[in-house]
Every structure is written in structure tokens, then in C-alpha cells.
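Undergrad: this is a predicted model, with the sequence first.
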Amino acid sequence: MSIKKIYLDYASTTPIAEEVKTDIKSVLDNDLFGNPSSLDHEYGSLVNELIESSRTDVAKLINADGDEIIWTSGATEANNLALMGFAEFKMKDRPLRIASSFIEHKSVIEPLMELKQKGHSVEFIAPNHDGYIDPDVISTTLDNGVDLLSCMHINNEVGSTNDIALIGSLCRDKGTVFHVDAAQSNGKLSLDVRENNIDLMSLSAHKVYGPKGVGALFVNHETVGRLKPLIFGGGQERGMRPGTLATHQIVGMASAFRLAKSSMQKDHIHLSKCRELFLESIKDIEGLKINGDPKNAYPGIISLCFPDLNADSLIFAMDDLAVSKGSACATDSDEPSHVLKSMGLSQAEINGTIRISFGRKTLHQDIERASSSVRAASEHLRLVSGETL
């Protein structure tokens, strides 16, 4: 199937890189179908070697040890395992005190709400108007005694970036376990779990040109060690995530992470140029504002706000572009974006926000067409509504 639209929704998912496809195909074509837990014969042992070498490759990207990587079905499961698994394993004679923020992905917020229902104390920190968490506010929160802090690195809706190194240092000083949702940043920004004092970190493959259906959770063996599993019925993944592993997907994730490690700097330069060109070409569009702080944002994500227009109408009018209103995991809900709401945007501003996100395959001519399309769509909608600014 051939789709003619220009794809500008890389924050939602990325196309599988050709190198990754080749590595996945190699697994499927070479009869590497054995169960990696069946070590009594070569079918199982050969696949187990692939799984373990892939584990090492993923670990290298974040300066972890291979045995600290737990395979999951994706970052959503990794977030759930990190939060629910930590709370269930660590709770002994008292409920835990947990802190997070209102800008988190639903796969963090909803497990925390479930833990609150179970009696744990959960506090959500409000971000500043640019969409990231003020470290001073975190420091004050930690002073009150916090067992676990969870926050994302790059926000998936506006691209705001939290200072993970500083937050990790604050957590380590206070003895607080630090969980990072790195689904949007792994392979895009440099992450070092040792230098950044990270105890738990959720990783995704499909956000970085790997396959869907696979992810991982980093579990620091020195500071956390064990988690209670979410599912039961096997001893795989050190008993923390039972189930037969999907070899071809895991090999694909490792391939994507190796590629990301080698191309991270080049990718960042390319995305920064895309952002610069796009913002320059749309800067004079009437009524347009950019959500977030342009100086503290990942270059691949831009949140555009037209307070006098409707996002659904804008997207429909830009029929040559594949863009979104925000998080792909919230498209089935009519509720306004909890991220934009927590940043203090009005209902009109939330309703008029769309997200543009660039990737490796974004061309400069795509930027030109996209800016022209945004301009034409906004002018057309104002014309048909009889409104001008």
C-alpha cells in the first residue's frame, strides 16, 4: 500500500529502519525459532545466545549491564512493571510515598492512580508553563520524604525536556528511587544510568526505528535488584517477567539501538535543522503560538497552537500531511490533553493544538510543504468561518 501523505508523526511511532528489517528477517529466514529457555539442545541455545547478545547491545546504549535489562512488550508494560512491581515488592509494613508529575504518559499516571487506590501516597507535581518540572519544586517535594519518583525525559506532546541528571542527583542525595520513562528519548538523547543516578528506566523500540511489541526495563541491580512481577507462570527474566521471549522482535530492538548509538549525533543535527527551517517558515502565520520553551525542547517535536481554530479541522484541512493532536495513546478519549491542561493552557488553546514531529526520513522539501500546508489550512479555516485576526 502506498500512502502519499508526508509523515510528520514520528513522536507517535517511527518506520522500521532498513538495517533493522534485515536483522529481523535474518532471524526468521534462518530457522532461529527455538525457545530460548530450552537449553538442552542447539535450537534453544543458539536463540538464547542471540537474546543475550541483544540484551548487551541494549544495555550499552545506556551504560548498563546486560543482566539489568528486562524484556517487556513495550514501554507501557515497562512503566507498569517499574511502578507496580516496585511498590508491591518493597511495601512491607507501611504504604509508600510516591511522586510524579501531571505531564507523564498515561502508562505512568494510571498505574500510580491504581497504587493510590491501594493505599499508597501519590503526589503529582505541576509542571511550569513550558511543560517541564522545575528541579527546585522536585527538591522541595523530596524534602518531605519520597520513596519513589517517576518522571519522563522528553514529553511526548510538546517536546519539553526534564533535567534528568540533576533530578537523579537530587534523588540519590535523598535516598529516593528514581524511575525515568525514556520511551521518547532512548536513542535520541544521551542517557547514562550511572552518571544520571537512574534506578529504573523504561525503554521502547518503536520510537527509535525498531519494531512494535517489544521494549525493556532497566533495573539497577545495586539499588533496586528485584521487582514483583505483574504476571505469573514462569521464571524468565529473573522471575520478573515470565513468558517465552519473541526472538525476532528482541533482535530488532537491539539492532535499532545499535543504529541509534552510531547515528545519534547526526540525527540530532538533522532534526535541529528541520526544526529551525520549519519555525522560520511559519513564524509570521497569524494567531500561531508555540507551546513550550524552544530553548528547552527536543528538536524533533513541535506543539503548534491556534487558539481561534479547531485541531480536528486543521488536520482534516492539511490532507497532505500525517500529523496528530498529541499522544497517540489518548486518541480514543474525548478528554482534553492532561499535559496541556497542566501547563495552564485555556480550553481554546488546547482545542487548537496540533503536534508536528520530525524524523530521520524528513526531507527539507517536506518541511517546505508542511509549512505551506499549515499556512493554507489556517487561512482557509478563518476564511470559511468569516473570522480574521
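TA: Okay, I see it.
Undergrad: contacts and neighbour counts: CA atoms only from here.
TA: OK.
Undergrad: residues in contact with the helix or strand hosting His179?
TA: Using DSSP states H and E, His179 sits in strand 177-181. Counting by CA atoms under 8 Å, 6 or more residues apart in numbering, strand 177-181 makes contact with 75, 79, 82, 147-153, 168, 171-172, 197-203, 223-224, all of which sit outside it.
Undergrad: comparison target below:
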Amino acid sequence: MNPEKIYLDNNATTRMDDRVLEAMIPFFTTYYENAGSSHLSGMTVQEYVEEAAWNIAELTGGQPEEYIFTSGATEAINLAISGLEHSGRKHIVTLSTEHKAVLDTCRNLEDRGYNLTVLKVETTGLIDHEILRAAITDETLLVCVMMVNNETGIIQDVQTISLMAHEKGALFLCDATQAVGKIPVDVSSMGIDLMPVSAHKFYGPKGSGALYVSRAAKIKLQPQILGGGQQKNRRSGTLNVPGIIGLGKACEIAALEMDTDAARIRDLRDTLEKELLTVKGSFINGVPEHRLHTTANICFPGINAEQMIMGLQHISVSNGSACSSVTSQPSHVLTAMGLSDEEALNSIRFSLGKFNTITEILQAAAKVRELIAQFSL
């Protein structure tokens, strides 16, 4: 009999909550109409879509009409960055530890004549605010800084960063893909102008996300997908109604249970770290007091992470972003934080979720220690 899997890769994706699936099913069968149709059945489906938008807004602090439904965070990021009208400004500032969706989209604009500044972070994973302030000029169109890093869980002070951007008249894009549904996010109080959301990072369906676009900032976006002119011509295409309903339900559940889940997951994460940091020479990547409760990124010097991942078999962990895990290159996030290539290749990300148990955590820690002992012989 195969051992039951232990899933510790929740930053890559999460298991869908059964209540989310239950909410979605009727929209595959009973309420299958196109939300853009003008007949009564289509209008009924549209009302459910609008309710989902309300749920997203309630969780993240915006207004329902400020959200564009997308296929996920990557599309939302592309729309936000590539679709932004520059109004004479053609300078973008971002960090070296951003997700590839941000970095690659920014570099694409650089190839098209934009000026791009990519700032290094400190060894903690945090950006030096004075270095960031100096980089933002009167020519800066956009500042892109993620709220929570997907590999290390490091949390940036986005409210302070947004103030720096706005002081120079720049817009602030905050990739909150790893934050929404896990920690409090309020686009208004945090001063966020553009923010991608992805349902599958917090127990919703894959292929469903949204882009928050501040109405107060009077942002003009050029659509990246053309066609039927849906969503006020900002993103064409028939709405993925089941996915949108799932996103909305995931937001509704998170609003009610996020704090309780966070406390329990943090205890599990701390237990895991306590067990694993007994390994000689091991250390946490990133400053411990500024990390998301789901994430433990640990370096085990001399232990090849890929070999470890294969050896763990039914225990799912990772050594970087799921979007770039097909390569054996060292993590760009960890090397940007000052780790050597070897240290980055010796690091493993354990990311926990609300379905994990203390039994799983202790079993996983024991297996990791066992393999390290074998590899060290």
C-alpha cells in the first residue's frame, strides 16, 4: 500500500475547500448560462457574478466594480503592467526578488523602450526604504513590490512603499498573490493602486483570479485580450462563471476563518522549524519576524535540495517557485538575498496550509532528518 501523501507545497497551490467546490457545481449544471446574455437566465447568472465581486471586495477593501476577473495572477500582472498607459512616464522600479511574472513582464517593456530599475534587497529579503526612495523619480510610472514573497514568505511594508511611490506621482502595483486570504489586506488603507489575486493560492479553483484597479487613481488600462468587449472592454472573453463563483466563495470563507487558520498554521510551521533546525548548520532564509505564517525556507548546507525532494517521495515540498521548478538553476530570490548558488541549491521551501496536521508535520520532519543522515554518510 502506498503511504498517504503529505502536502507541504501550499505556496504553489492549495487543495480546494470542499465548500468552494460545492458552491461551484451548480454553475456547471443548473446555472450554466453565459453571464453576458441579455435573457433572464443570463442576467440571473450575472447577479451571482456580482455577488462574487462583492465577496472579493469585502476581503480586500475595494469596491466590486474595481475588480477585473482574469485567469489568475499571471494574467492580472500582465494586464496591469503591459496595459498601463504611460502618460509620458516610462520608468518602472521593482525588486530583484519579485515573481517572474512581474520581472519578465517588466523586462519585456524594457525591450520596448521603457527604463527599468531592479533593486537588490537586503540579506533579510526586505528592501532598504532609503534605496527605494532614491530610485523613484518624477519620471517613474510604476513601482512594483510584492506583499509576500512566494519562496521565503518575507512580508514587505507595502503601506510605506506606496507612500514613497505616490510622493513622486507614481502608481503602486502590489503582487498580493501569496497574501490574500492568508493575512489582512486592505487596498485602501495600504494605498495599493493595482493588485493581482489568484484563487488557487487560498483554497479556491485554479484558472480563476482578479486584478484590482483603483478607481480613485483614474488608471487607464489597454486590454491585452480583445474580442467581445466584456468587463467594460478591459478584458474580453466569456466569463469563467464557475471559477469566479469559486473565487468569491474562497474569499467569503477566508474573511470568516483566516485569523483562526493563521494561528494554527503558525504553530505547525514553528514546530516544523524547531524539528528541522536541529540539523547541524541549517538556517532559515529570511528574517523570521517578517514572514508569512505558512512558509519555512530552510538551507541544509551540503544537502542537494533536488535529491532531497526526490527522496521524500510522498512528501511534497519544493526548492523554489512552482513556475520555474522545471529548471535546476538556483533560486533567483535566494541569490538576490546574498546566498551563494550552492546555498540556494541546498534550500527547501516548506509551505503549510489549513489541511495540514501535527502528525504530518512530525512525520515530514522525521523523514527529512532521516534522509539528511543518509546523504551525510
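TA: Yep, it's here. Here the structure is a predicted model, which means the values were calculated and not measured.
Undergrad: just to revisit the earlier point, from the contacts of strand 177-181 of structure 1, which land in strands?
TA: Judged by DSSP state E, the contacts of strand 177-181 of structure 1 include Leu148, Leu149, Ser150, Cys151, Met152, Leu200, Met201, Ser202, Leu203 as members of strands.
Undergrad: of the residues you listed - the most surrounded one?
TA: Leu203 (32 neighbours; other CA atoms under 10 Å).
Undergrad: ok, that one - contacts?
TA: Contact partners of Leu203 of structure 1, counting by CA under 8 Å, 6+ apart, are Gly74, Ala75, Ala78, Asp181, Ala182, Ala183, Asn186, Gly215, Ala216, Leu217, Phe218.
Undergrad: where's whatever residue of structure 2 lines up with the fifth one relative to Asn2 of structure 2, distance?
TA: This points to Ala182 of structure 1. Correspondence of Ala182 of structure 1 to structure 2, assessed by TM-score structural alignment: Ala176. From Ala176 of structure 2 over to Asn2 of structure 2 the distance is 37 Å, taken as CA to CA, to the nearest Å.
Undergrad: now the corresponding residue of structure 1 for Gln313 of structure 2: how far from Lys4 of structure 1?
TA: By TM-score structural alignment, Gln313 of structure 2 lines up with Asp319 in structure 1. In this view, Asp319 of structure 1 and Lys4 of structure 1 are 10 Å apart by CA to CA.
Undergrad: in the stretch 201-350 of structure 2, which spans are strands?
TA: Taking DSSP state E, counting those that start in this stretch to define them, one finds strands in the stretch 201-350 of structure 2 at 209-213, 283-284, 295-299, 315-316, 347-351.
Undergrad: which one's more surrounded, Ala176 and Asn2 of structure 2?
TA: Ala176 (21 against 5).
Undergrad: contact partners for that one?
TA: Contacts of Ala176 of structure 2 (CA under 8 Å, 6+ apart): Met146, Met147, Val148, Met195, Pro196, Val197.
Undergrad: just give the nearest non-adjacent residue to the third one, would you?
TA: Looking back up the chat, that one is Val148 of structure 2. Leaving aside its sequence neighbours, Val148 of structure 2 sits nearest to Ile155 (CA to CA, 6 or more residues apart in numbering; 4.6 Å).
Undergrad: look at that neighbour and say how many residues are nearby.
TA: Per other CA under 10 Å, the neighbour tally for Ile155 of structure 2 reads 21.
Undergrad: return the residue of structure 1 aligned against it.
TA: Under the alignment (TM-score structural alignment), Ile155 of structure 2 pairs with Thr161 in structure 1.
Undergrad: these two touch, right, its match and Tyr132?
TA: Yes: assessed by CA atoms under 8 Å, Thr161 of structure 1 is found in contact with Tyr132 at 6.2 Å.
Undergrad: ok, back up a step: Asp319 and Lys4 of structure 1 - which one has more neighbours?
TA: Asp319 (14 against 10).
Undergrad: would you confirm that the more buried one contacts Tyr7?
TA: No: judged on CA under 8 Å, Asp319 of structure 1 makes no contact with Tyr7 at a distance of 11.3 Å.
Undergrad: for the stretch 151-300 of structure 1, what spans make up the helices?
TA: 164-174, 247-282 (DSSP state H, counting those that start in this stretch).
Undergrad: okay, the ones you listed in a markdown table with mean neighbour count next?
TA: Output for those, formatted as a markdown table (neighbours: other CA atoms under 10 Å):
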| stretch | mean neighbour count |
| --- | --- |
| helix 164-174 | 19 |
| helix 247-282 | 20 |
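Undergrad: and those as CSV, adding distance to Asp136 of structure 1?
TA: Shown next, in CSV, are the helices of the stretch 151-300 of structure 1 (distance: least, CA to CA, whole Å):
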stretch, distance to Asp136 of structure 1
helix 164-174, 9
helix 247-282, 28
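Undergrad: of the contacts of Leu203 of structure 1, which is the nearest to Glu52 of structure 1?
TA: Lowest distance from Glu52 of structure 1 to the contacts of Leu203 of structure 1 (CA to CA) belongs to Ala216, with 13.1 Å.
Undergrad: the aligned residue in structure 2 for the closest one - how many residues pack around it?
TA: Using TM-score structural alignment, the equivalent of Ala216 of structure 1 in structure 2 is Ala210. When counting by other CA under 10 Å, one arrives at 26 neighbours for Ala210 of structure 2.
Undergrad: can you check the one 5 residues further on too?
TA: Each residue near Arg215 of structure 2 was counted by other CA under 10 Å, and the total is 15.
Undergrad: ok, it - contacts?
TA: Glu66.
Undergrad: list the contacts of the closest residue to Asn319 of structure 2 other than its chain neighbours.
TA: The shortest distance from Asn319 of structure 2 to any residue other than its chain neighbours is 4.6 Å, reached at Ile348 (CA to CA, 6+ apart). Residues near Ile348 of structure 2 by CA under 8 Å, 6+ apart: Asn297, Ile298, Cys299, Phe300, Ala305, Val317, Ser318, Asn319, Gly320.
Undergrad: closest to Glu273 of structure 2 among those residues?
TA: Closest to Glu273 of structure 2, out of all of the contacts of Ile348 of structure 2 and judged by CA to CA, is Ile298, at 8.3 Å.
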